[in-house]
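Undergrad: Generate coordinates for the sequence data below:
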Amino acid sequence: MVALVALSALWLVLAFRLPSLRGSAQQRATTLAFLCFAVSGTLSVGGVRASVGSLSGIPDVAILLGHLSALLGVAFFLELGVGAWRRLVRAADAVFGSAAVAMVVLFAHIPRRQDEPDFGYWHATAPEVVAYQALFQLCLAAGLGLAGVMLSGQARAASRGPLRTALRLLWLGTAIGLVYVGFRVWYVLAHGFALVERAARPVYGAVTSLLLYAALLSAGVAALIRVGHQVTVRLCRQVAYHHLADLWAEVTAVVPTAVLEPPPHPLVALVSIRTVELRLYRRVVEIRDAQLAVTGHVPLDVRETARAELRSRGVEDDVALDACVLRIGLALARRGGQPPERPSTPSWPQDPSLDAEAAGLAALADATRDPAVVEAADAALRTTAGRDES
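TA: Now for the predicted structure:
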């Protein structure tokens, strides 16, 4: 059950991360690391091992492929290290490469048969088997230890949130992995030198398997936390993008030059969740540019009139004032004419991040439909028209 959950988590992560293979070097390294871990974990399942060996005609080849995948996954994961870690990573890559070649050579000399799957069980005392398994476990221990130290520093430096939680779970995975390696080294040496009865081996094998899948599960859940956070952010941005559609259409109809690029078809925008950040950023910029141009048609004294009209209706809010001035500006811009010498300017949010800007514009869009704002804008326009006529 633990194996099924762990492997399902890893493959689910890959389903979301595969498009990132076309991204940055760091994104590719992360995706390839989880791909290698998923392949290695899958090849450790008894039924899968037997099927691979039967189809390829090479007994226990799945064990070799699984071990090589695990080392490659650790190597990809260590690629995430920066600064002083780079020299250690280069050294680890050289060690892993040499160990992989040695494992292939030893594998070729290990006695293996299709009717005796898992040479570590049937030929535990063979020198080639002891050397092969000890070499793999020691390399795995070195890689996991290096990754654990690296993750520990990154987790302490990360701010509180999903990233720190994911890093801590990854660190936990490396810690469990080191415990697994410890059991495996003892298992290999104890059986290799006949210190343990063969009848007891399934018990130790069950313990090591549980530790292996617990480590993979920890890594998979950590990645799912990051994936879940990213998906949640993208969904929220998708909602914000569509929430701003009416406001965008209204202001860009008056200021068409603010449009940087025509938006995609609504159905395309709905399913293109990976490009939503760029589309939302463009929509925010276009609305802000149009808002600045529109409010530029509103004299400062009219803005103060709008403020007074809002206060008379019990509304004292900067967002409501900006919405009221925006409605007045849209009406004045449609009439044409030259902007005043002392135009109004909208208030800008303190937080310049994309999500904060989108939230501010969403509040502005809602405020423009507030009956009190609509009435205040109409009243201010009537007052302005009366002044102009007098």
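
Undergrad: hey, let's count contacts and neighbours off CA atoms from now on
TA: Will do.

Undergrad: From Glu128, how far out is Asp60?
TA: Going from Asp60 to Glu128 by CA to CA, to the nearest Å gives 14 Å.

Undergrad: Those two: which is more packed in?
TA: Asp60 (24 against 19; other CA atoms under 10 Å).

Undergrad: I'd guessed the more buried one sits against Asp118; true?
TA: Yes: at 6.1 Å, Asp60 counts as touching Asp118 under the criterion of CA atoms under 8 Å.

Undergrad: any chance you could map the helices in the stretch 251-390 of the chain?
TA: Under the criterion DSSP state H, counting those that start in this stretch, helices of the stretch 251-390 of the chain are mapped to 266-271, 276-295, 300-312, 318-335, 354-368, 371-389.

Undergrad: would you turn those helices into JSON lines with distance to Arg22?
TA: JSON lines is the format used below for the helices of the stretch 251-390 of the chain (distance: least, CA to CA, whole Å):
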{"stretch": "helix 266-271", "distance to Arg22": "19"}
{"stretch": "helix 276-295", "distance to Arg22": "17"}
{"stretch": "helix 300-312", "distance to Arg22": "50"}
{"stretch": "helix 318-335", "distance to Arg22": "41"}
{"stretch": "helix 354-368", "distance to Arg22": "24"}
{"stretch": "helix 371-389", "distance to Arg22": "48"}
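
Undergrad: most tightly surrounded among those?
TA: Per residue and on average, the most neighbours among those fall to helix 318-335, with a mean of 23 (mean count of other CA atoms under 10 Å).

Undergrad: any idea of the angle that one forms with helix 371-389?
TA: 50 degrees (axes from the mean of the first three to the mean of the last three CA atoms, to 10 degrees).

Undergrad: Name the residues that touch helix 318-335?
TA: Outside of helix 318-335, the residues within contact range by CA atoms under 8 Å, 6 or more residues apart in numbering are 251, 254, 291, 294-298, 303, 306-307, 310, 346-347, 363-365, 367-368, 373-374, 376-378, 380-381.

Undergrad: how about the helices of the stretch 51-200 of the chain, start to end?
TA: 61-78, 85-109, 119-122, 127-157, 162-192.

Undergrad: For the comparison step, fold the sequence that follows:
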Amino acid sequence: MSHVTLAALLWAVTAWRAPSLRHSPKQRALAAAFAALAIAMTAEIPRVSDAVDHLTGKPGTAYLIKHLTGAIAASAVLDFVTAVTRPAGTLRKTRRVTRYVAWTAMVLTFLLAPGADARQEYLEGNDQSAFAVAHVAIFTLYILVSMAVATVLFLYAGAKSPRGWTRAGMVLLGAGCAIGIAYSVERLYYITLAALHPMSDSSRQFHTGLSDDLKFVAIVVIAAGSCLPPISIAVEGARAWKNWRALAPGWAALTSAVPHVRLDESPPRYHITHRLRRRQGEFEDAILAVRAYCPPMVQQVAAATLPEPVLADAAWLLVAAQRAQEPGAVTAPAPHPSLAIPADELTVHHLCRLSHALADPRARDFAAALS
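TA: Below you'll find the predicted structure:
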């Protein structure tokens, strides 16, 4: 994967997550992490790095921007997972002091190092400078520690999460951070080799390529893991909308007979989960209301006439709804009939089946014959 492709992917994720900036501190932290990663990867694009160096007049400035924004991204990821696992915060002051000390040290060591052109590999032109080696080492150690802590916390959060999509997202985030550990270890090994003795071009290319591959994979896995929980929300919303639509026929058939069960105000259209709960509650209340108008004999005849229990329930409910709308309608003697499914086992799925059965011509013909 090229730097341009990865940068485009990160900017896309950043734009997608931009609305979450107004939600909560942990969502802002994750959005900030991807924005910082997008800037870091953009700074690695040769044309961009050349333009930044030319603009500032300091060779390697793009490299410093890449490291600073990369460190900011690691801090933001750590803030996010800390908020997820321990909302009150863990060692907040220690983390804050550590990051500011590390960022300051990165800037100072960069400014004190020779101004060699480090567009492709900073240590190629600065491997004899202690400040340049220290700059890269500080950045890499900071990433290593941040990713190590984040890996443990993400896997812990995944193990504790009761929801499958969220659990998978946390595990993927933990896996991405674990790959970030491998990237950091590889970079530290390379830094050590470069500081101890000159390296051949083939050896430099191997280590540079390996660290780039690890970095790309880590970022992609982290991006994928961060997208799973929002995708799960979208999937749940789509499922809620589908069930809301499926309840419509039965809900309309019964609540029209007992309109007092309908609440005056409805949730906004975009609160589909709340709208589903409202419709489900009104549907259940309508069942309880209309069943009082159905003599037990009608239920017995429906059960004997129609092949399926849910179809029989729909048939006698339609009869009850018709009688509830008759002028001077009175309730039938108790006990009132109940659905074939016990009330404590009634789910949205069962209500959707009942709603479909209420629109079935066989149930409607049965009700019409007894009208």
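
Undergrad: Tell me which of the helices of the stretch 251-390 of the first structure lies nearest to His243 of the first structure.
TA: helix 354-368 (6.7 Å; CA to CA).

Undergrad: orientation of that closest one relative to helix 318-335 in degrees?
TA: 70 degrees.

Undergrad: Could you list the residues in contact with helix 354-368 of the first structure?
TA: Contact with helix 354-368 of the first structure is made by 237, 240, 243-244, 246-247, 280-281, 284, 319-320, 322-324, 326-327, 349, 351, 373-374, as judged by CA under 8 Å, 6+ apart.

Undergrad: distance of the closest residue to Thr345 of the first structure other than its chain neighbours from Ile287 of the first structure?
TA: The shortest distance from Thr345 of the first structure to any non-neighbouring residue, by CA to CA, 6 or more residues apart in numbering, is to Thr295 (6.1 Å). Taking CA to CA as the measure, Thr295 of the first structure falls 12 Å from Ile287 of the first structure.

Undergrad: Likewise for Leu260 of the first structure?
TA: Counting by CA to CA, the gap from Leu260 of the first structure to Ile287 of the first structure is 11 Å.

Undergrad: Kindly report the same for Val89 of the first structure.
TA: Taking CA to CA, one finds Val89 of the first structure at 47 Å from Ile287 of the first structure.

Undergrad: Equivalent analysis for Gly73 of the first structure, please.
TA: Gly73 of the first structure is 45 Å from Ile287 of the first structure, by CA to CA.

Undergrad: Check Arg234 of the first structure too.
TA: For Arg234 of the first structure, the distance to Ile287 of the first structure - CA to CA - is 20 Å.

Undergrad: for Val188 of the first structure, same thing?
TA: 66 Å.

Undergrad: Repeat that for Leu321 of the first structure.
TA: Leu321 of the first structure sits 17 Å away from Ile287 of the first structure, going by CA to CA.

Undergrad: what's the answer for Ala155 of the first structure, then?
TA: Separation of Ala155 of the first structure from Ile287 of the first structure (CA to CA): 38 Å.

Undergrad: At the geometric centre of the second structure, which residue sits there?
TA: Pro229 (2.1 Å; CA atoms, centre = their mean).

Undergrad: Skipping adjacent residues, who's closest to that residue in space?
TA: Using CA to CA, 6+ apart, the closest residue to Pro229 of the second structure is Thr166 (5.0 Å).

Undergrad: aligned partner of that neighbour in the first structure?
TA: Using TM-score structural alignment, the partner of Thr166 of the second structure in the first structure is Leu163.

Undergrad: Translate the residue nearest to the centre of the second structure into the numbering of the first structure.
TA: Per TM-score structural alignment, Pro229 of the second structure is aligned with Arg226.

Undergrad: Now name the helix or strand holding that match.
TA: helix 201-243 (DSSP states H and E).

Undergrad: distance from that helix to the second structure after superposition?
TA: Here the mean offset of helix 201-243 of the first structure against the second structure after fitting is 2.0 Å, by mean CA distance after the TM-score superposition for the first structure.

Undergrad: Report the inter-axis angle for that helix versus helix 276-295.
TA: Using the same axes, to 10 degrees: helix 201-243 of the first structure against helix 276-295 is 20 degrees.

Undergrad: From the contact counts, what lies against helix 201-243 of the first structure?
TA: Counting contacts by 3 or more CA pairs under 8 Å, 6 or more residues apart in numbering; DSSP states H and E, helix 201-243 of the first structure is packed against helix 2-17, helix 25-43, helix 162-192, helix 276-295, helix 354-368.

Undergrad: Which strands and helices lie in contact with the second one?
TA: Right, helix 25-43 of the first structure. helix 2-17, helix 61-78, helix 201-243.

Undergrad: Report the angle between it and helix 61-78.
TA: Using the same axes, to 10 degrees: helix 25-43 of the first structure against helix 61-78 is 160 degrees.

Undergrad: Mean deviation, helix 25-43 of the first structure versus the second structure?
TA: Mean deviation for helix 25-43 of the first structure: 3.1 Å (mean CA distance after the TM-score superposition for the first structure).

Undergrad: Touching that helix from outside, list them.
TA: Helix 25-43 of the first structure is contacted from outside by 7, 10-11, 13-14, 17-18, 20-22, 48-49, 62-63, 65-70, 72-77, 79-80, 213, 216, using CA under 8 Å, 6+ apart.
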